[in-house]
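[1] Predicted structure and sequence below. I'll ask about it afterward.
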Amino acid sequence: MTLATTLLAAAEEAHHGNVAMETIIFGIVAVAIFAALGLVTFSYRDVANRHAGKAQAFAESRSTDLDHRAGHGH
């Protein structure tokens, strides 16, 4: 037997019905991963507004430092 005939015989024996049904699990896994990543992304929405009070207090404490640098960058 040659290598080609051995590979052909192995390929014929290894085929088990509908290939699409065998590979559907990859699509299901991909959808599950994208859904999990989407939930992680969704959980970060509006994070900046959760600390708006701290941001406002920080901006007010730094506002006097910025007044003497008028025209910075121009």
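    Thanks, I have the structure now.

[2] going forward, measure contacts and count neighbours with C-alpha atoms only.
    Will do.

[3] can you map out the helices along the protein?
    3-14, 19-43, 47-50, 52-67 (DSSP state H).

[4] Let me have the ones you listed in TSV, adding mean neighbour count as columns.
    Output for the helices of the chain, formatted as TSV (neighbours: other CA atoms under 10 Å):
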stretch	mean neighbour count
helix 3-14	10
helix 19-43	11
helix 47-50	10
helix 52-67	11
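
[5] How far off centre is stretch 41-51?
    16 Å (CA atoms, centre = their mean, to the nearest Å).

[6] Put this next to the previous one:
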Amino acid sequence: MSLLVTLAASTEELAPLLMPPLAFAGIAAAIFIALGFVVFSFRDVANRQGQGAGKSSDTHGSGH
């Protein structure tokens, strides 16, 4: 029991953070939104590549 009382009574100073916790959350949200814009900007690339590949394979006389 004395070990538990000793651990509870000892107060260690925690390491200080570089900035408030909400600032870390804000930075994470900003990065998430920026990456969302990157993904959103490439939303139609597969459709454009599929149309281009279909036209080029038709002109080469492939039988597939």
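    Cool, got the structure. Everything numeric here is computed off the predicted structure, so don't read it as measured data.

[7] So which residue is dead centre in structure 2?
    Centrality entry for structure 2: nearest residue to the mean C-alpha point is Phe32, 5.2 Å, by CA atoms, centre = their mean.

[8] Which position in structure 1 pairs with Phe24 of structure 2?
    Aligned by TM-score structural alignment, Phe24 of structure 2 pairs with Phe26 of structure 1.

[9] show me the contacts for that match.
    Phe26 of structure 1 makes contact with no residue, according to CA atoms under 8 Å, 6 or more residues apart in numbering.

[10] Please repeat the previous calculation with a cut-off of 10 Å.
    For Phe26 of structure 1, the contact set (CA atoms under 10 Å, 6 or more residues apart in numbering) comprises Ala32.

[11] how close does it get to Ile33 of structure 1?
    11 Å (CA to CA, to the nearest Å).

[12] cool, Thr6 of structure 1 as well?
    39 Å.

[13] Just give me the match in structure 2 for Ser61 of structure 1.
    Aligned partner of Ser61 of structure 1 by TM-score structural alignment: Thr59.
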